[in-house]
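Novice: Sharing a model prediction with you, sequence too.
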Amino acid sequence: MHRLLLVLAVLALASCGGGGSRPTGEVGQACMSAGRSAATPRLCSCIDQVAGRTLSRAEQRETARYIRDPEKLQEMKLDDRPRAEEMWRTYDRFVNAARTACG
């Protein structure tokens, strides 16, 4: 399950293409520092812009943690508390928005 979530997130994020500058937001910086081969400044900048439009500051911080540490994403996905379930829905909407806006 963990690998499936990671693969889905990377594929969604890798399909983005927008902007060309280095990202300055927390999500974009996490994208750049995550060490994934598909993480280019252009891709991470696009993801960062989508995060800025679709996520609150707190959600951006949490999403950046998930990008840096996919294990935390897996933990959140498996957590059945209402807050975790809501964050999963928020994260899923963000990934879909990033795919749409940047693809």
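Specialist: The structure has been received and is ready for your questions. Residues are numbered from 1 along each chain as shown.
Novice: okay, CA-based contacts and neighbour counts for the rest of this
Specialist: Noted.
Novice: what's the spacing between the residue nearest to residue 23 when sequence neighbours are not counted and residue 29?
Specialist: Nearest non-adjacent residue to residue 23, counting by Cα to Cα, 6 or more residues apart in numbering: residue 45, 4.3 Å away. Distance, residue 45 to residue 29, using Cα to Cα, to the nearest Å: 8 Å.
Novice: Below is structure B, check it against A:
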Amino acid sequence: MKYLLTVTLCAGALGWMAPAPTEAGSIERACRQSNRTAASPELCSCIQRVANTSLSASERRKVARWFDNPHQAQEVRQSSRSGDAKLWQRYRAFGDRAAEVCG
């Protein structure tokens, strides 16, 4: 049983770390266009892979807009709407995970 669990986890990790498709996702595109010096293609691709496992497609599109307009993120963070609070929690978890995985 322990062996099966180890193999399953390793296979899942390898699938997750597989090269991204040639079409960039919304987070990756926003990252690359952000004109930040640290925004290398490798880093942006890694962040997109983490986003794919952490956020829904609609959340990824919304968060991608924050690269151009960080004030939108601030509005979500300070919002009293429960949906915005949930998005902010998921975004923070995504950011923590991206920092851990992508460096």
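Specialist: Everything's here; your move. Every value quoted in this text rests on a predicted model; they were computed, and no experiment measured them.
Novice: So after superposing, what's the score?
Specialist: With the length set by TM-score structural alignment, normalised by the length of the first structure, the two chains reach a TM-score of 0.74; 85 aligned residues with a Cα RMSD of 2.1 Å.
Novice: quick one: common contacting residues for residue 45 and residue 29 of the first structure?
Specialist: Common contact partners of residue 45 of the first structure and residue 29 (Cα atoms under 8 Å, 6 or more residues apart in numbering): residue 23.
Novice: in which helix or strand would I find the residue nearest to residue 23 of the first structure?
Specialist: helix 41-54 (DSSP states H and E).
Novice: Quick one: the residues in the second structure that the next helix or strand after that helix pairs up with.
Specialist: Sequence order places helix 57-68 as the next helix or strand after helix 41-54 of the first structure, per DSSP H and E. Counting by TM-score structural alignment, helix 57-68 of the first structure falls onto residues 57-68 of the second structure.
Novice: Mean distance between that stretch and the first structure after superposition?
Specialist: Compared with the first structure after fitting, stretch 57-68 of the second structure has a mean deviation of 1.1 Å; criterion: mean Cα distance after the TM-score superposition for the first structure.
Novice: Buried residues, that stretch. List them.
Specialist: Neighbour counts over stretch 57-68 of the second structure (16 or more other Cα atoms under 10 Å) mark 59, 60, 62, 63, 64, 67 as buried.
Novice: And stretch 85-102 of the first structure, by the same measure?
Specialist: Neighbour count says stretch 85-102 of the first structure has 87, 88, 90, 91, 94, 95, 97, 98, 99, 101, 102 buried, by 16+ other Cα under 10 Å.
Novice: hmm, back to that, in terms of neighbours, single out the busier of residue 45 and residue 29 of the first structure.
Specialist: Ranked by neighbour count (other Cα atoms under 10 Å), residue 45 of the first structure and residue 29 place residue 45 first, with 28 against 20.
Novice: Need the residues that contact the match of helix 57-68 of the first structure.
Specialist: By Cα under 8 Å, 6+ apart, stretch 57-68 of the second structure touches 26, 27, 30, 31, 34, 51, 52, 72, 73, 87, 91.
Novice: Now which residue in the first structure aligns to the last one?
Specialist: Just to be clear, that refers to residue 91 of the second structure. Per TM-score structural alignment, residue 91 of the second structure is aligned with residue 91.
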